[in-house]
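[1] Structure for the following, please:
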Amino acid sequence: MSYGEIFLWEMMGTAVLTLLGCGVTANVTLRRSLGHEGGWLLVSFGWGFAVFAGASIAGPTDAHINPAVTLGLAVEGSTPWDQVPTYIIAQMVGAAIGAGLCWAVYKLQFDTHDDPAGTRGIFATGPTVPNKPWNLVTEIIATFVLVFWVIQSPEAGPGDTPGIPEFGNSALGYAAVAFVVIGIGASLGGPTGYAINPARDLGPRVAYALLPIRGKGSAEWGYSWVPLLGPALGGILAGALTLVLPAT
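    The predicted structure follows:
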């Protein structure tokens, strides 16, 4: 596959990921939205199925839609290192585009929200108890679970139904990834909002800083390195552990 094709499919898949993921958070957060106060479980399910939709679209590129997955697969050996920059740039661009589209969908709700300064959380993650070293540990562990599952999950096997990812569960395909993400959100997402994806956080954070949102607050750039570095390290550790495990 050419670099251009990788860029296109990864960009579109990640755009849908953040459109739907930021969208469910906006639905729960914004006062004049039908999902207002829908709760953390709705957010977790929304992000999980956002991953399902984005991964399905990005299927031609093995559906990374996450720099942590790309790095983990590169360390493990499945993804050539020369393709890594293309994957990551496409994921970052797509994530910003999806966040911008989310704002367009909810513009009227943003305009009438009673706490415009508190809207950053719709786009980017943040800790409930700020402590950057421990917040980093949380993101490393949560992302490790995701990427290690991606690498180690049962393969679909040769000759089976088109559309089932090579790295995915043979029965559920990309839906299996959605359930893992929902599980991570429900179990490990409370401390930091579980970025588990550097693009999912940085792209929307940049979009938030640039979008004309009435009365918006700070993009919190001082924290932004945590959801970048933590997931990247979690993905790298998952790929590295795979190299020392016995072959199955």
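[2] use CA for all of it now, contacts and neighbours both
    Fine.
[3] just checking, what packs against the helix or strand that contains Leu8?
    In this structure, Leu8 sits in helix 3-29 according to DSSP states H and E. In terms of contacts (3 or more CA pairs under 8 Å, 6 or more residues apart in numbering; DSSP states H and E), helix 3-29 is packed against helix 40-57, helix 84-105, helix 120-123, helix 198-210.
[4] Please state the offset of it from the chain centre?
    Averaging C-alpha positions (CA atoms, centre = their mean, to the nearest Å) puts helix 3-29 8 Å from its chain's average.
[5] Take the helices and strands packed on helix 3-29 and write them to CSV, including mean neighbour count and distance to Gly72.
    Below are the helices and strands packed on helix 3-29 laid out as CSV (neighbours: other CA atoms under 10 Å; distance: least, CA to CA, whole Å):
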stretch, mean neighbour count, distance to Gly72
helix 40-57, 23, 16
helix 84-105, 23, 10
helix 120-123, 22, 25
helix 198-210, 24, 13
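[6] To check against the first, give me the structure of this:
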Amino acid sequence: MGMDKMKTWMKKILSVITIRSDLGRCLMAEFYSTFMLSVFLRAAIAQDLTSGTGSVFNIAFTAGMGVAFAIYSSFGVSGGHINLAVSIGVAVLGKLPWKRVPVYYLAQLAGGFVGAVLVYAVYQDAFDDFDGGERQAFGPNGTAAIFATFPQLYLSVTTGFFEQVLSTALFLAIIGAVLDHRNVPPPLNWAPFFFGLIILALVMTFGHNAGAPLNPSIDLSGRLCLGVMGYGAEVWVLADGTHDGVHWWLIPIFGPAIGGAVGSWAYYLAIELHHPPVDEKEDATDYKEKIELEKKDGMPKTHAAEIQYPLLPERDSQTSV
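    Predicted structure coming up:
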């Protein structure tokens, strides 16, 4: 009897906390998945720094797999953006209402911040051993780079900004290719894995100059964590002897945000726009058939598959050029 009452109460509690609005589910999904990415990424950097490993590949690989795991967590609910630049890149092509972009960003910031605080708590003893209990942003014992990105001393502001636009544009352009079902994309359920590979490649190619931010949601949430943990104003306004007075924190926000829009439009204008026209009736039939096939393979009809990234018919192999 006691067990039955407990089950009844548990059902009532779960019923009360169940989110029933589509926007609410999407925001929870973005919070949760960005939290996961934040933990994986920052824990990898913290381990690398405090252990003296110095492995760029370790960080790049973990960043890539962290992105894949995070997107898998929310791909079927919100589209698994986990990144303001991705939200903007989807919105500029009309696949996400613009009014959702700022609230998605807030959810991502919250998830990234909670993840950063958790990593700080787990690695606090390691930080104490590394810096003697005196937190420093930069220098031999600096730990700020675990939570946010900063430029090398030789890097100019102009080059740093351009790099963020370019690297994020490449990311969104390749996302466009992976999701273009009139090209030769992988199956939709493999897409998050390929997104992770994209991140691994970008960190390995653009990571040295300024840490390859690529993600305003992760970078700003980590910088907020640094502020709370008492790292000082230099995590916002640089005082490194070369970039003194530069509000560098703006570059990892606006650079990727612009790059997201540029990359989405680049793929659309270069490739997607020029696909041969298809009959609307045929298009709708193929679309429904693809959804049904995905359901049989264990993939439900989802917000991501039907709205965020609509499936398009495969190109007829006899007419492709």
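[7] What TM-score do the two superposed chains give?
    The pair, once superposed, lands on a TM-score of 0.86 when counted by TM-score structural alignment, normalised by the length of the first structure; 232 aligned residues with a CA RMSD of 2.1 Å.
[8] can you list the helices and strands packed on helix 3-29 of the first structure in CSV and add distance to Thr14 of the first structure?
    Formatted as CSV, the entries for those read as follows, by distance: least, CA to CA, whole Å:
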stretch, distance to Thr14 of the first structure
helix 40-57, 6
helix 84-105, 5
helix 120-123, 14
helix 198-210, 8
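[9] what's the closest of the ones you listed to Val137 of the first structure?
    When those are compared for distance to Val137 of the first structure using CA to CA, the nearest one is helix 198-210, at 14.6 Å.
[10] By how much does that closest one deviate from the second structure on average?
    Superposed on the second structure, helix 198-210 of the first structure shows a mean distance to its aligned partners of 0.7 Å (mean CA distance after the TM-score superposition for the first structure).
[11] In the second structure, which residue range corresponds to that helix?
    Correspondence between helix 198-210 of the first structure and the second structure is established over residues 216-228, with TM-score structural alignment as the criterion.
[12] and the matching stretch, how far from the chain's centre?
    A distance of 14 Å separates the centroid of the chain from that of stretch 216-228 of the second structure, by CA atoms, centre = their mean.
[13] What does Leu109 of the second structure correspond to in the first structure?
    Aligned counterpart of Leu109 of the second structure in the first structure: Met92 (TM-score structural alignment).
[14] For Val177 of the first structure, see how far away the nearest residue to its match once chain neighbours are set aside is.
    Spatially, and ignoring its direct neighbours in sequence, Met92 of the first structure is nearest to Ala199 (4.8 Å; CA to CA, 6 or more residues apart in numbering). Using CA to CA, to the nearest Å, one gets 17 Å for the distance from Ala199 of the first structure to Val177 of the first structure.
[15] again, but for Gly98 of the first structure
    20 Å.
[16] before we move on, what about Trp134 of the first structure?
    The spacing between Trp134 of the first structure and Val177 of the first structure, counted by CA to CA, is 26 Å.
[17] now do Thr29 of the first structure
    Here the distance between Thr29 of the first structure and Val177 of the first structure works out to 25 Å (CA to CA).
[18] my guess is Val90 of the first structure meets Tyr3, correct?
    Careful, residue 90 of the first structure is Ala; it's not Val. No - assessed by CA atoms under 8 Å, Ala90 of the first structure is found out of contact with Tyr3, at 10.0 Å.
[19] Mind listing the shared neighbours of these two?
    Common neighbours of Ala90 of the first structure and Tyr3, using CA atoms under 8 Å, 6 or more residues apart in numbering, do not exist here.
[20] rewinding a little: Trp134 and Val177 of the first structure: which has the busier surroundings?
    Remark: of Trp134 of the first structure and Val177, Val177 carries more neighbours, 22 against 15, as counted by other CA atoms under 10 Å.
[21] Now that one: closest residue in space, sequence neighbours ignored.
    If the residues on either side of it in the chain are set aside, Val177 of the first structure comes closest to Phe52, at 6.7 Å by CA to CA, 6+ apart.
[22] Pro80 of the first structure and Val16 of the first structure, how far apart?
    In this structure, Pro80 of the first structure and Val16 of the first structure are 25 Å apart, going by CA to CA.
[23] Give me the more crowded residue out of these two.
    When Pro80 of the first structure and Val16 are compared for neighbours, Val16 comes out ahead with 29 against 13, by other CA under 10 Å.
[24] corresponding residue for that one in the second structure?
    Under the alignment by TM-score structural alignment, Val16 of the first structure pairs with Met36 in the second structure.
[25] re earlier: for Gly185 of the first structure, which of the helices and strands packed on helix 3-29 of the first structure is the nearest?
    For those, proximity to Gly185 of the first structure was assessed by CA to CA; helix 40-57 is nearest, at 5.3 Å.
[26] Give the aligned range of the closest one in the second structure.
    Here helix 40-57 of the first structure aligns to the second structure at residues 56-73, judged by TM-score structural alignment.
[27] compared with the first structure, how much does that stretch deviate?
    For stretch 56-73 of the second structure, the mean distance to aligned residues of the first structure following superposition is 1.0 Å (mean CA distance after the TM-score superposition for the first structure).
[28] and the residue nearest to Met92 of the first structure, how far is that from Gly168 of the first structure?
    Following CA to CA, the distance that separates Ala199 of the first structure from Gly168 of the first structure is 21 Å.
[29] coming back round to it: go ahead and confirm the residue nearest to Met92 of the first structure touches Asn66.
    Yes - taking contact to mean CA under 8 Å, the distance of 6.3 Å between Ala199 of the first structure and Asn66 places them in contact.
[30] any shared contact partners between the two?
    The overlap between the contact sets of Ala199 of the first structure and Asn66 (CA under 8 Å, 6+ apart) consists of Ile88, Gln91.
[31] need the helices for the second structure, in chain order.
    Secondary structure of the second structure (DSSP state H): helices at 2-17, 22-51, 56-74, 84-91, 100-122, 124-131, 157-178, 191-210, 216-228, 251-270, 280-296, 303.
[32] related to what we said a few turns ago, who are the neighbours in contact with the closest residue to the match of Val16 of the first structure other than its chain neighbours?
    The shortest distance from Met36 of the second structure to any non-neighbouring residue, by CA to CA, 6+ apart, is to Ala70 (5.7 Å). With contacts defined as CA under 8 Å, 6+ apart, the neighbours of Ala70 of the second structure are Ser33, Thr34, Met36, Leu37, Gly80, Ile82.
[33] Check the gap between the third one and Ile13 of the second structure for me.
    Pointing back at Met36 of the second structure there. When Met36 of the second structure is compared with Ile13 of the second structure (using CA to CA), they lie 25 Å apart.
[34] Now do stretch 178-195 of the first structure: everything it contacts.
    So stretch 178-195 of the first structure is contacted by 40-41, 44-45, 47-52, 124-129, 135, 138-139, 142, 145-146, 201, 227, 231 (CA under 8 Å, 6+ apart).
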